[in-house]
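> what shape does this take:
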Amino acid sequence: MVDQESVPKLHQVVLDCTDARSLAEFYRQFLGLVYRPGDEPPAPGQDDPRGREWLVLRTPDGTPQIAFQQVDHLPETTWPDNKVPQQLHLDLTVESVEELLVQHERALRLGGRLRYDRIDDPDEPLRVRRPRRPPVLCVRRLTARSGSAATRRRRIRRCPPQRA
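A predicted model of the protein is given here:
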C-alpha cells in the first residue's frame, strides 16, 4: 500500500540543450562531476550517439545530478532583458567573494560568458554567466541575508545589466 502522505524525491535536473555533449562537458569540468558509465565521450574521431540524445552527470560516488537532453532548437535567453526569458537557471554558492572570483575565472576558461555582474553587492555578491549553450549559471556568495528567491529576483530586476 502507498503512503498517501509520501512525496516524490528529486532524482536529477534535466536540461534541454542543442549540444548535449558540449554543455555536459562544461558542467562536468566546472562542478567536478563524472559521467554515468557509458556516457563518457568517445575517442576522438568516433561517433557520439549518446551525445546527440541524453547524457547524465553524477557525483563521484554515483549520485545523479544533471542530465542533458538534446533538442533541435532552443532560443537563446536574452536575460536580464525578458524578450526571451530564462526558463531555468542553476544557482550555485561559494563561501567567499575571493572564491567567487576564482570560480568566475574557471567558468570563463571553460567558455562561459559574463551576463550580469553584481560582485560589489554587500548583501549578496553574484556573477551570472552563460555557458556556450543555455541555461544561465548564477554563482553567488551565500549569506544569511540572501533572502528568499522572490527577494533575489526583485533585487536582480532593480539592477541595470552589466554592459560589455
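> use CA for all of it now, contacts and neighbours both
OK.
> what ranges do the strands span in the chain?
13-17, 34-35, 54-58, 64-70, 89-94, 113-118, 126-130, 136-141 (DSSP state E).
> and this one, so I can compare the two:
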Amino acid sequence: MHTVVDALECRPLAEFYRELLGLRYRPGDEPPTDGSPDDADWLVLLDDAGRRVLAVQDVPSIKRPDWPEHSVPAQLHLDFAVPDVAALERHRRRAEELGATLLLDRTYDAEEPLYVLADPTGHPFCLLVSALG
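Below is the predicted model:
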C-alpha cells in the first residue's frame, strides 16, 4: 500500500518528503490553516494519480541511524532513481536545501553513480542514476 517512516514529529518529515518527491497530502492530512494546533500523528502522501506513496507516523522515541556504522541500524532505506547525472545533481541539491545531509558520494561509479543522504530524521536514502529511472 505504502512505506511508513517513523519520526518524532511527523509533519516536518512529511513536508520534507512531500517537497522532495513532489507529492501531496491525502485529503484531510493537510496542515491546519485556521490556527488550530497541528496534532497529526499519521500523515499519508499521494502521487498525482492519488496513489499512496509514503506515510509518516509519530513514534515516542527513535535513535538516529549511524550509517555506515551499524550500532544503530538504518533498518530500511529508500532508493530514488533518476534518469541521468544532471538530474542526480539537481535532486541532491534539492534534498540538501530541504534539510538532507550527504553521507556518501559515489558519483565516480560509472555503472551506477549515486549519493547516500540522510533525511532530517536521519533515515538514509539513495539518489541514483538507473536505467530504470
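> mean neighbour count added to the strands of structure 1, as JSON lines?
JSON lines is the format used below for the strands of structure 1 (neighbours: other C-alpha atoms under 10 Å):
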{"stretch": "strand 13-17", "mean neighbour count": "18"}
{"stretch": "strand 34-35", "mean neighbour count": "22"}
{"stretch": "strand 54-58", "mean neighbour count": "23"}
{"stretch": "strand 64-70", "mean neighbour count": "20"}
{"stretch": "strand 89-94", "mean neighbour count": "14"}
{"stretch": "strand 113-118", "mean neighbour count": "18"}
{"stretch": "strand 126-130", "mean neighbour count": "23"}
{"stretch": "strand 136-141", "mean neighbour count": "22"}
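> mind putting the ones you listed in CSV, distance to residue 76 of structure 1 included?
What follows is the strands of structure 1, written out as CSV (distance: least, C-alpha to C-alpha, whole Å):
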stretch, distance to residue 76 of structure 1
strand 13-17, 10
strand 34-35, 26
strand 54-58, 20
strand 64-70, 15
strand 89-94, 13
strand 113-118, 13
strand 126-130, 10
strand 136-141, 10
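> which residue lines up with residue 79 of structure 2 in structure 1?
Alignment note (TM-score structural alignment): residue 79 of structure 2 maps to residue 91 of structure 1.
> confirm for me that residue 16 of structure 1 is in contact with residue 73.
No - assessed by C-alpha atoms under 8 Å, residue 16 of structure 1 is found out of contact with residue 73, at 9.4 Å.
> re earlier: out of the strands of structure 1, nearest to residue 157 of structure 1?
Distances from residue 157 of structure 1 to each of the strands of structure 1 were compared using C-alpha to C-alpha; the shortest belongs to strand 113-118, at 11.0 Å.
> that closest one maps to which residues in structure 2?
Strand 113-118 of structure 1 maps onto residues 101-106 of structure 2, going by TM-score structural alignment.
> can you check stretch 54-66 of structure 1 too?
Matched against structure 2 by TM-score structural alignment, stretch 54-66 of structure 1 falls on residues 42-54.
> who touches the closest residue to residue 96 of structure 2 other than its chain neighbours in this structure?
Residue nearest to residue 96 of structure 2 in three dimensions, not counting chain neighbours: residue 102, with 7.5 Å by C-alpha to C-alpha, 6 or more residues apart in numbering. If you count contacts by C-alpha atoms under 8 Å, 6 or more residues apart in numbering, residue 102 of structure 2 has them with 96, 115, 116, 117, 118.
> which ones are touching residue 47 of structure 2?
Taking C-alpha under 8 Å, 6+ apart as the criterion, residue 47 of structure 2 is in contact with 22, 23, 24, 53.
> okay if I get those residues as TSV plus distance to residue 110 of structure 2?
Formatted as TSV, the entries for these read as follows, by distance: C-alpha to C-alpha, whole Å:
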residue	distance to residue 110 of structure 2
22	28
23	30
24	34
53	30
